[in-house]
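Q: sequence and predicted model, in that order:
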Amino acid sequence: MKFQRPLILLPLLFAVVFDGETIEGAPPLWCAAAAGHLAVVKLLVRHSANVNSITKTNSTPLRAACFDGHFDIVKFLIEHHADIEIANRHGHTCLMIVCYKGHIKIAKYLLGLKADVNRKSVKGNTALHDCAESGSLEIMKLLLQHGARIEVDSYGMTPLLAASVTGHSHIVEYFKQHVGLVSRKDMVDAMELLGATYVDKKRDMMGALSLWRQAMEERFEDGKPPLPKSVPLMTVAAYNDAREVLTLDELEELVSDPDEIRMQALLIRERILGPVHPDTSYFVRYRGAVYADAGQFDRCISLWNYALDMQQKILEPMNPMTQSSLFSFTELFSFMISEHSRFRNSNSGGRGGRQIPPVAYDDILHVFEKALRELSLGMAHPTAVECSNLLGHMHRTMVLTMNICCLLARHQAFLSKQQSDRLFQYTEKLVQMAPVGNKVSPSNIFT
């Protein structure tokens, strides 16, 4: 009788690209589950593959199968003791990912197994938030039937506000029709925020005005306590000193002024979400980019500076979002300088025949000062020497700062003595800081 040598699976780990994202340390079972190969999954499990093995981001084969809705693999893994509550490094569970991806069959199955509907991620969001962000209304109804609570995440966002930010009006309407799920004030905020989303994401100004009108009517509905807006006393120069409308009459006057409607969207978003929420600075930057495309570079620079100030006050040093803002400035300034130079030399107009104005020296110096501040804070970070990610961020920030310095140097021949002295002062500060980056090839500095 011959004995067949048993197959022994070595603990191989792979780096695989899945949906455009590189997954480090993925076990073979994770790869098979993610790709939907049920036969391979069965073969690996039959040969003792660990059903609860994880990637470097703590993702399990079960979570991989949940991501793309491979129900048969999900069922098989759970029947072979896969743990439905193992969360990835962000605290996202299997139930959360199927809610976000809209896989209702798997959601029903997990809920039948008593999956925790109120589990929170690292940032405090729940499965209800994931449904709201993705627009999965039917799964949201299931979660509520299984005792899901309306919670607030670390940004102060409820599922209702999450739906408003992402523009899922059917989710907002569901909450509106089911009185008691949220407060009256929350509903008003949601309609106003949804209106802002209509302006910036859907470019539907009439839809936005309709939502703001409904919200205003609810604020001052007869027989109910009024809900006046809490607006700042000071205006924001970057918003063209616009003030948020406080009455229906003021709201009706917006119809003839599209630019004022756009500023209202920014004001509403900042009031409701606050400066901490990423969408607040993102849409300020987005609006600035739109102005730049229309040739209104002063408006763009003003808005981008406001967004950068917001980021530097709130985010940790050298946050990727702050780096992105600095990078946008380098691109904008480089474009304006090259296009203005082309116009001056050829006398034929800039891109598309449009004359591009020169970049103001003070505008570049202002951003250079902020880049130096970012670099200085990053170098003072207590883990800067030990953290490879932070070293990479510092390298990119250093390169951005040097690029801005080079843009300033191109103005040197036209500077007054006072301006030249300021440039020397800031450049000397950069040299004295002596920043050191990591070894990153020039081709992937900004990837």
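A: That came in fine, so what should we check first? Numbering: from 1, shown residues only.

Q: going by C-alpha atoms from here, please, whenever you check contacts or count neighbours.
A: Fine.

Q: where do the strands of this protein begin and end?
A: Per DSSP state E, the chain has strands spanning 14-18, 21-26. These are given in chain order.

Q: columns mean neighbour count on top of those, output as CSV?
A: Formatted as CSV, the entries for the strands of the chain read as follows, by neighbours: other CA atoms under 10 Å:
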stretch, mean neighbour count
strand 14-18, 13
strand 21-26, 15
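
Q: take those strands and write them to CSV, including distance to residue 191.
A: Compiled in CSV, these are given as follows (distance: least, CA to CA, whole Å):
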stretch, distance to residue 191
strand 14-18, 37
strand 21-26, 35
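
Q: nearest to residue 70, out of these?
A: Each of the strands of the chain has some distance to residue 70 by CA to CA; the shortest is strand 14-18, at 14.7 Å.

Q: angle of that closest one against strand 21-26?
A: With axes from the mean of the first three to the mean of the last three CA atoms, to 10 degrees applied, the angle from strand 14-18 to strand 21-26 works out at 150 degrees.

Q: show me what strand 14-18 is packed against.
A: In terms of contacts (3 or more CA pairs under 8 Å, 6 or more residues apart in numbering; DSSP states H and E), strand 14-18 is packed against strand 21-26, helix 28-35.

Q: measure residue 445 to residue 327 for me?
A: If you measure residue 445 against residue 327 using CA to CA, to the nearest Å, the figure is 11 Å.

Q: again with residue 443
A: Summarising the geometry, the distance separating residue 443 from residue 327, computed by CA to CA, is 15 Å.

Q: and if you look at residue 54?
A: Using CA to CA, one gets 36 Å for the distance from residue 54 to residue 327.

Q: next: residue 255.
A: In this structure, residue 255 and residue 327 are 36 Å apart, going by CA to CA.

Q: neighbour count winner among the two?
A: Residue environment comparison for residue 255 versus residue 327 gives the larger neighbour count to residue 327, 20 against 13, counting by other CA atoms under 10 Å.

Q: hmm, that one is touching residue 400, no?
A: Yes: between residue 327 and residue 400 there is a contact under CA atoms under 8 Å: 6.5 Å.

Q: A further structure is provided below for comparison with the first:
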Amino acid sequence: MWDEETETECVNDIVRLTAWKASDTYGALYNDLMQEVKHSAPGARLSARLRTALERLSPDDRRLLCSRTRDGCAPLFIACRRGNLEAVEYLVHVCNADLEQRGVYEVRVPDERSVHCVTALWCAAVAGHLPVLRALADAGAKLDAGSDSGSTPVRSACFMTHLDIVKFLVERGADIHRPNHNGGTCLINSVQSLRLCTYLIDHGAEVDATDMQHKTALHYAIQEHRLETARLLLARGADPRLTSRAGDDALRTAALKGASQVMALLAARVRYGPSRLADAYELLGATQLDEFNDVSACLAAWRRATALRHATGQYVPKVPEQEPRKALLYMREWRTMAELEACAADADTLRIQALLVCCRVLGKEHKEHVFRLMYRGASYADSFRYQRCIDLWTWALEIRLEKDSILYPDTCHTACALTRLLLDARGALPAQPHEDVVHIAELLMNALPEAREWLVPRPVFKKQADTFDRALRCLAHLLHLMLDTASTDEERAHVHRRMRRVVELQLRSAHTCDTLLHLSVSRLTVIRSSYCGEEAGALFPSVSLAKALLAAGADPLRRNAARCTALHVAVLPYNFSSALVEALLAGGAHLDQPNKFGDSARELLALNAHSAVRPLRHVTLQCLAAAALRRAPAAPAVPAHLVHFVDLHRP
């Protein structure tokens, strides 16, 4: 029966065990063991001195010592990783090491590095040490113990193309049908090896098993241009008409990845209509141009597609028909061979035709189409053709906002890239892009309120909160650009109306509850984008934006999470300018309004030696009386109409 005395004995045992583990003898023995398993030759035994010292310990103490870890790995795990069979057998059979104790394993393959928490058997399987794997399996280690991502040893061995390891595990009863957390199967992980795929299919692997993206092994074989594997899968019954979550079947996947040989194989084995084949070859040509910059291969594919559309004597139309778009210079796709040859004379026209093909065949919301819009826009920006880039990226932002929320990382990345581009393009365009700035700002103004509501329920994911704050900083920059690019009275009037609208939205940042007025006076309001390199030159603090927001009705007394007003932020030394502080005070800010730490803006203002602001001109008798009430030992009765004013002067 469990009682207080038993509990006390257990606590004492734990204390004694902790003290013993910390002793010099235990530590020295453990260090010696770790040194030998790390640095001894793969087939070497542990030294006689170390074995003698270990065997003098009790069985429980030996097991306890072998369960101790360094850098996340126990001695058995390290011995398995290095393939030291002698050390593994000694630790398993003499020291009774825990076979299922997990360690940290780093998988290194070309272009990929990943770290996983796995068992010793998983480690041996991925490292390709068959004798060690056999020893662990004979000792009773679990064959299907998955990693932290749910990948079993046999699945991970397939990824590393260890055919002998896979054969051994399958013979011992490993489950080749069990996927990882993303649905990836052994067969999907084996498309790089024809022999491995053949072995798995012969032993019952499901050819059309799909992962969470609804992709089959055939999809992955095509993506990697594995012609022979694709041929094998088709011969063994793989269905080429199965579509992924993005709507891509085998033929479209081949066209998207530029796998022309696989396309020829599919065209020979599967009955497709002329319109379907023509679409595929047109998409293949677009890929050859956009991904591989191969104009001749692109034109060859497009000529073949055009011939297919005219093969029967009656033109096979391109469906669905696309409306002309400003971003694509209102162009339409070619229809005849003569029109195609005319396009071939101009490289820029060819690239626009490639985008037209992608939009029609894939659909405008397909991720590959949006990616190609961003890529083509970046190439225009690199050649200082900013307006073309602005048009393409604006269209990409519209598509992503229509499909996903601004909280979706790719959508926010597009908004940041576009804002940075507008900042970089100032002065580089013949005319300031006022209409573009206004349009993009309105897109964000329409998207941010709903996104902010989604962040109200708890818990809030940090990544989504960060994404929202980045988008809000983009809006602050766009508002500044709206003021900067407005050149006529009519444009300025439109800007003022939009300022009033954005103030009415009462947007606040997710982490610190900053308003747009707070952001407009802070040097920390910056945006970064992987498309545009380093962050742009600082626009903030912005006196003009602060004045415009105040004129539109922004509340200068509104506090953030630290109960700081915009004036608290503006008087910080790295934000300070006398003009900025004077603008806030003229708009109704209070110098003696404290934050949650009890610091008033008046006290922080004193930190700026070069300040030209005269505090006494902005402190009223009302403010002094409210401060006196705050310091009073007993709170006196305050008239109802003054309660709010007095509360403003409380921390």
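A: Done, it's in. Computed from a predicted model, the values in this text were never measured in an experiment.

Q: so what's residue 422 of the second structure up against?
A: The contact partners of residue 422 of the second structure, taken as CA atoms under 8 Å, 6 or more residues apart in numbering, are 390, 433, 437.

Q: which of these map to contacts in the first structure?
A: Using both residues aligned by TM-score structural alignment, their matches' CA atoms under 8 Å as the contact test, the members of the contacts of residue 422 of the second structure still in contact in the first structure are residue 437.

Q: need the contacts of residue 422 of the second structure in a markdown table (columns: distance to residue 170 of the second structure and neighbour count).
A: Listed next are the contacts of residue 422 of the second structure as a markdown table, based on distance: CA to CA, whole Å; neighbours: other CA atoms under 10 Å:
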| residue | distance to residue 170 of the second structure | neighbour count |
| --- | --- | --- |
| 390 | 55 | 26 |
| 433 | 64 | 19 |
| 437 | 61 | 26 |
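
Q: give me the subset of the contacts of residue 422 of the second structure lying in helices.
A: Using DSSP state H, 390, 437 are the members of the contacts of residue 422 of the second structure that sit in helices.

Q: closest to residue 624 of the second structure out of the contacts of residue 422 of the second structure?
A: Checking these one by one against residue 624 of the second structure (CA to CA), the nearest turns out to be residue 437, at 44.5 Å.

Q: map residue 366 of the first structure across to the second structure for me.
A: Mapped onto the second structure by TM-score structural alignment, residue 366 of the first structure lines up with residue 439.

Q: burial of its match, as a residue count?
A: 13.

Q: got it, and the one 10 residues further on?
A: If you count neighbours by other CA under 10 Å, residue 449 of the second structure ends up with 15.

Q: now check the first structure for the residue matching it.
A: Structural alignment places residue 449 of the second structure opposite residue 376 in the first structure (criterion: TM-score structural alignment).

Q: if I pick that match, what's in contact with it?
A: Neighbours of residue 376 of the first structure in contact, by CA under 8 Å, 6+ apart: residue 433.

Q: quick one: it from residue 370 of the first structure, how far?
A: Remark: distance between residue 376 of the first structure and residue 370 of the first structure (CA to CA) = 10 Å.

Q: the second structure: which residue goes with residue 243 of the first structure?
A: Checking TM-score structural alignment: residue 243 of the first structure goes with residue 332.

Q: thought that match was touching residue 324?
A: Yes: if you go by CA under 8 Å, residue 332 of the second structure and residue 324 touch, sitting 6.5 Å apart.

Q: quick check: closest non-adjacent residue to the spatially most central residue of the second structure.
A: With the centre of the second structure defined as its mean C-alpha position, the nearest residue by CA atoms, centre = their mean is residue 409, 6.2 Å away. Spatial nearest neighbour of residue 409 of the second structure, chain neighbours left out: residue 467 (6.5 Å); criterion: CA to CA, 6 or more residues apart in numbering.

Q: quick one: map that neighbour onto the first structure.
A: For residue 467 of the second structure, the residue aligned by TM-score structural alignment is residue 396.

Q: so its match touches residue 446, yeah?
A: Yes: Residue 396 of the first structure is within contact range of residue 446, at 7.0 Å (criterion: CA under 8 Å).

Q: what's the match for residue 198 of the first structure in the second structure?
A: For residue 198 of the first structure, the equivalent position in the second structure is taken to be residue 288, counting by TM-score structural alignment.

Q: was I right about residue 190 of the first structure contacting residue 172?
A: Yes: Residue 190 of the first structure lies in contact with residue 172 (CA under 8 Å); the separation is 7.3 Å.

Q: neighbour-wise, which of these two wins?
A: Comparing residue 190 of the first structure with residue 172 by neighbour count (other CA under 10 Å), the higher total belongs to residue 190, at 27 against 23.

Q: secondary structure element for residue 10 of the second structure, which one?
A: helix 4-21 (DSSP states H and E).

Q: ok, now residue 32 of the second structure?
A: Using DSSP H and E, the element containing residue 32 of the second structure is helix 24-39.

Q: buried set for the helix or strand that comes right after that helix?
A: Using DSSP H and E, the helix or strand that directly follows helix 24-39 of the second structure along the chain is helix 48-55. With burial defined by 16 or more other CA atoms under 10 Å, the residues of helix 48-55 of the second structure counted as buried are residue 54.

Q: list the helices and strands the helix holding residue 32 of the second structure packs on?
A: By 3+ CA pairs under 8 Å, 6+ apart, helix 24-39 of the second structure packs against helix 48-55, helix 59-66, helix 75-82.

Q: which part of the first structure lines up with that helix?
A: So helix 24-39 of the second structure is aligned with nothing, judged by TM-score structural alignment.

Q: mind listing what residue 210 of the first structure touches?
A: When contacts are counted by CA under 8 Å, 6+ apart, residue 210 of the first structure touches residue 195.
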